[in-house]
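Engineer: attaching a predicted model along with its sequence, questions to come.
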Amino acid sequence: MTGPTKPAGRGATLNPDSRYSAERREAEDDGWPVDDELPPLRTQLGVDTSRTLISYNQSPDIPFDRSVNPFRGCEHGCIYCYARPTHAWLGLSPGLDFETRLFWKPDAARQLEQELGARNYCPATLVLGANTDPYQPIERRLGLTRSVLQVLHDCRHPVAITTKSALVLRDLDLLVRMAERGLVAVQISVTTLDPHLARRLEPRAASPERRLDVVRTLALAGVPVGVLVSPLIPGLTDVDLERILKRAVAAGASRAGCLLIRLPHEVAELFDAWLRVHVPDRAEHVLSLIRQCRGGHLNDPKFGSRMTGQGPVAELLTQRFRLAARRLGLDRHDSGWDLDASRFRRPRVPGSQLDLFEQD
């Protein structure tokens, strides 16, 4: 583990040990000047050996019950990512390890076919990218998300995609065909309109302007698209809230959502260190506002408040979003987001008896 640094092209400034580790290491200044810059951190790729692909949840404050995350870890390196603590389950750090040591399932498409083909499977909208971004940079080479989307397309299974990457446009051919059948909607995450801040917050994600271009392209192609102002960071990104919504409408967005920053487990320490390296003059103010939204803490895991916060500051942010969304028509419920699960056709799993009877 090293002390706070600015690794080129990476978000975290620390690499703390897993919370499950039997020991914890801390950096200590030995007094010697550091003249040499650290070499760029390379992305390492491993195989995910989990036995299932679809993840189910029963959370009362999440509007979907199933999702697929093609990757563990995310190269985008967003410092605020609530998925970072999941790397501790692998014995790795939620810090720089989360951005540089990634895992994928080479047989994801085949595994998805098997799970969708199970006799007791009941279709409902599946979210692609609820945890880590399905279109992160490594996807350009691997094509894993494309293979998953192809299975969903062939099975006529509804899917909602969340991403902050322009790579989603690579799959526009599939998305257009699915949109014509009411099977897909895309949500583009836009955190800030400040490109310099975005470069530090989300070092390997598309620029804010590029994401708005993606919204425009998807809308013109007939794909239902919305914007997710997430996470909303009081004292840092909330100044752009109304402007993001206004720009999104101009680009063709038909829906909008907003989630308050969440700092579970190690993310609180990582975000604190990031603030003190990149915006030291605002660090205490930002942390104070977050605590005011989280009952005096940096995180609140309770259902019902973990997404929105509580208290005057959180209520003000919620009101700002609601008023702006209503004024811009982004709170409509008739904008193509009620996806159709009735068209689903079970995939033909080799060797199954259903092959004898199912027809196209």
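Structural biologist: In hand now; what should we look at?
Engineer: please count neighbours and contacts with C-alpha atoms only from this point.
Structural biologist: Will do.
Engineer: buried residues in the biggest strand by length in the chain, which are they?
Structural biologist: Longest strand of the chain, by residue count under DSSP state E: strand 225-232. Of the residues in strand 225-232, 225-232 count as buried by neighbour count, 16 or more other CA atoms under 10 Å.
Engineer: and of the residues you listed, the nearest to Leu149?
Structural biologist: Val225 (16.7 Å; CA to CA).
Engineer: how far away is the closest residue to that closest one other than its chain neighbours from Gln319?
Structural biologist: Excluding the flanking residues, the one nearest Val225 by CA to CA, 6 or more residues apart in numbering is Val186, at 4.8 Å. For Val186, the distance to Gln319 equals 25 Å [CA to CA, to the nearest Å].
Engineer: from the contact counts, what lies against the longest helix belonging to the chain?
Structural biologist: Secondary structure of the chain per DSSP state H: the longest helix is helix 312-328. With contacts defined as 3 or more CA pairs under 8 Å, 6 or more residues apart in numbering; DSSP states H and E, helix 312-328 has these neighbours: helix 241-251, helix 283-293.
Engineer: check it against this one:
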Amino acid sequence: MMWLRKSLVRIGKDRRVINLEFDKSIIKNFQYSDTPDFGSVQVPIVLKSLHSEGKPKGNITIGPNGDYKISSFNSTLHYGQSIFEGLKAYKMENGKFKIFRLKDAARRFRRSAQIMGMSALDEDFFIDCVKSYVESCSELELTSKEHSLYLRPLLYANDSIIKVRASSEYQFVIMGSIVGSYFSGGKVGAKVYCNRQFVRAFPHGTGEAKTAANYAISLPALKHATSLGFEQVLYLDALKKENVEELGGMNFFMIKNGTLVTPKLSGTILHGITRDTILELAKHLDIPTEVRDINYKEIIEPSENQSIFACGTAATIVPIIELGFQESLEGQLKRIEYPVDPLAIKLREHLVDCHYNKSPLSDKWLS
């Protein structure tokens, strides 16, 4: 039967209604592969809301996922005004979903919009919409404890005009995907490639925004890396090409002589929520930390007690077990093997405890 009910969301001092218009059975009876490729499993409902000047224009609905018409004149297709977030909801022992660090995602979504010249959404509105979407997915059955509900809020320009300008209307969408491991190596580790010739973000640009443009510019490097047998690309700073910044979709950590080290935020690195969580976990666990520049020579000529890992909402914590390095596309490929550090595994276990309300830190991060 069609599930018709309403949910309220906040927009400043005002309240707006979300119309829930879908057959509840499409959630209850939804099935998927036991080993889903990351991002391939489409939850069959989606939230949609058209916005102008940061406020909803017309109905806010959660309804069946499907094919949506978009004009070939849509300005996003031509000029790239598009941002998104990535966050996860985890199923607790009582069968209910809890969302990890939702407020931080709302704050970053708003910041990304500002960087891209878009009308920023009210943070309370974003939070309420995500909660309503997750509540609508409450009867999803996850087939493994390793699986979670990955949430992808998206905001893109909706004007149908081929003229360079900020859009006057934006489409806000929330979609979901049931996910497992991000890397093909699962929990064992990942192989990562670094080349001084490839650049991802420039100072005073869009580096810290979660925008489609930043991922598009990384694809040629990723294509080259995968042709060499690697799974991701590690980028250096754009100006001197000396300091480690981040991977194409993840932040970077190094463990050196028991100290946790990560590059400082400089405007070209995404303000990773998992990165921040790991730094707080390290403080809680009395693990020494350093936030500083990491010269690339420090990772291609590692000391004896050194390891590296990647982190992010999608990947959680994944040890990097091999680093490939080239000075240029014509240069000799150097392969450096890295151990899986017990400290990285310990941090991942504590991070997972935070996700599932089993940590003293869970209360302030789960909603």
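Structural biologist: Cool, the structure landed. The shown structure was predicted, so the numbers you read here are calculated from the model rather than taken from an experiment.
Engineer: need the TM-score between these chains.
Structural biologist: For this chain pair, the superposition-based TM-score is 0.29 by TM-score structural alignment, normalised by the length of the first structure; 178 aligned residues with a CA RMSD of 6.7 Å.
Engineer: which secondary structure elements does the longest strand of the first structure contact?
Structural biologist: strand 184-189, helix 208-220, helix 241-251, strand 255-260.
Engineer: which of those has the highest mean neighbour count?
Structural biologist: Of all these, strand 184-189 has the most neighbours on average by mean count of other CA atoms under 10 Å, namely a mean of 25.
Engineer: tell me the helix or strand right after it.
Structural biologist: Proceeding N to C from strand 184-189 of the first structure, the next assigned helix or strand is helix 195-201, under DSSP states H and E.
Engineer: hmm, back to that, for Val159 of the first structure, find the nearest of the helices and strands packed on helix 312-328 of the first structure.
Structural biologist: helix 241-251 (21.4 Å).
Engineer: by how many degrees do that closest one and strand 255-260 diverge?
Structural biologist: Helix 241-251 of the first structure and strand 255-260 are oriented at 160 degrees to each other (axes from the mean of the first three to the mean of the last three CA atoms, to 10 degrees).
Engineer: circling back to that earlier point, need the helices and strands packed on helix 312-328 of the first structure in JSON lines with distance to Leu142 of the first structure, can you?
Structural biologist: Below are these laid out as JSON lines (distance: least, CA to CA, whole Å):
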{"stretch": "helix 241-251", "distance to Leu142 of the first structure": "30"}
{"stretch": "helix 283-293", "distance to Leu142 of the first structure": "38"}
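Engineer: out of these, flag the one nearest Leu201 of the first structure.
Structural biologist: helix 283-293 (13.7 Å).
Engineer: mind listing the strands for the stretch 151-300 of the second structure?
Structural biologist: Assigned by DSSP state E, counting those that start in this stretch, the stretch 151-300 of the second structure shows strands spanning 170-179, 190-195, 232-236, 244-247, 251-256, 259-262, 289-291.
Engineer: any chance of these in JSON lines, plus distance to Ser52 of the second structure?
Structural biologist: Converted to JSON lines, the strands of the stretch 151-300 of the second structure look like this (distance: least, CA to CA, whole Å):
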{"stretch": "strand 170-179", "distance to Ser52 of the second structure": "6"}
{"stretch": "strand 190-195", "distance to Ser52 of the second structure": "41"}
{"stretch": "strand 232-236", "distance to Ser52 of the second structure": "36"}
{"stretch": "strand 244-247", "distance to Ser52 of the second structure": "34"}
{"stretch": "strand 251-256", "distance to Ser52 of the second structure": "33"}
{"stretch": "strand 259-262", "distance to Ser52 of the second structure": "39"}
{"stretch": "strand 289-291", "distance to Ser52 of the second structure": "39"}
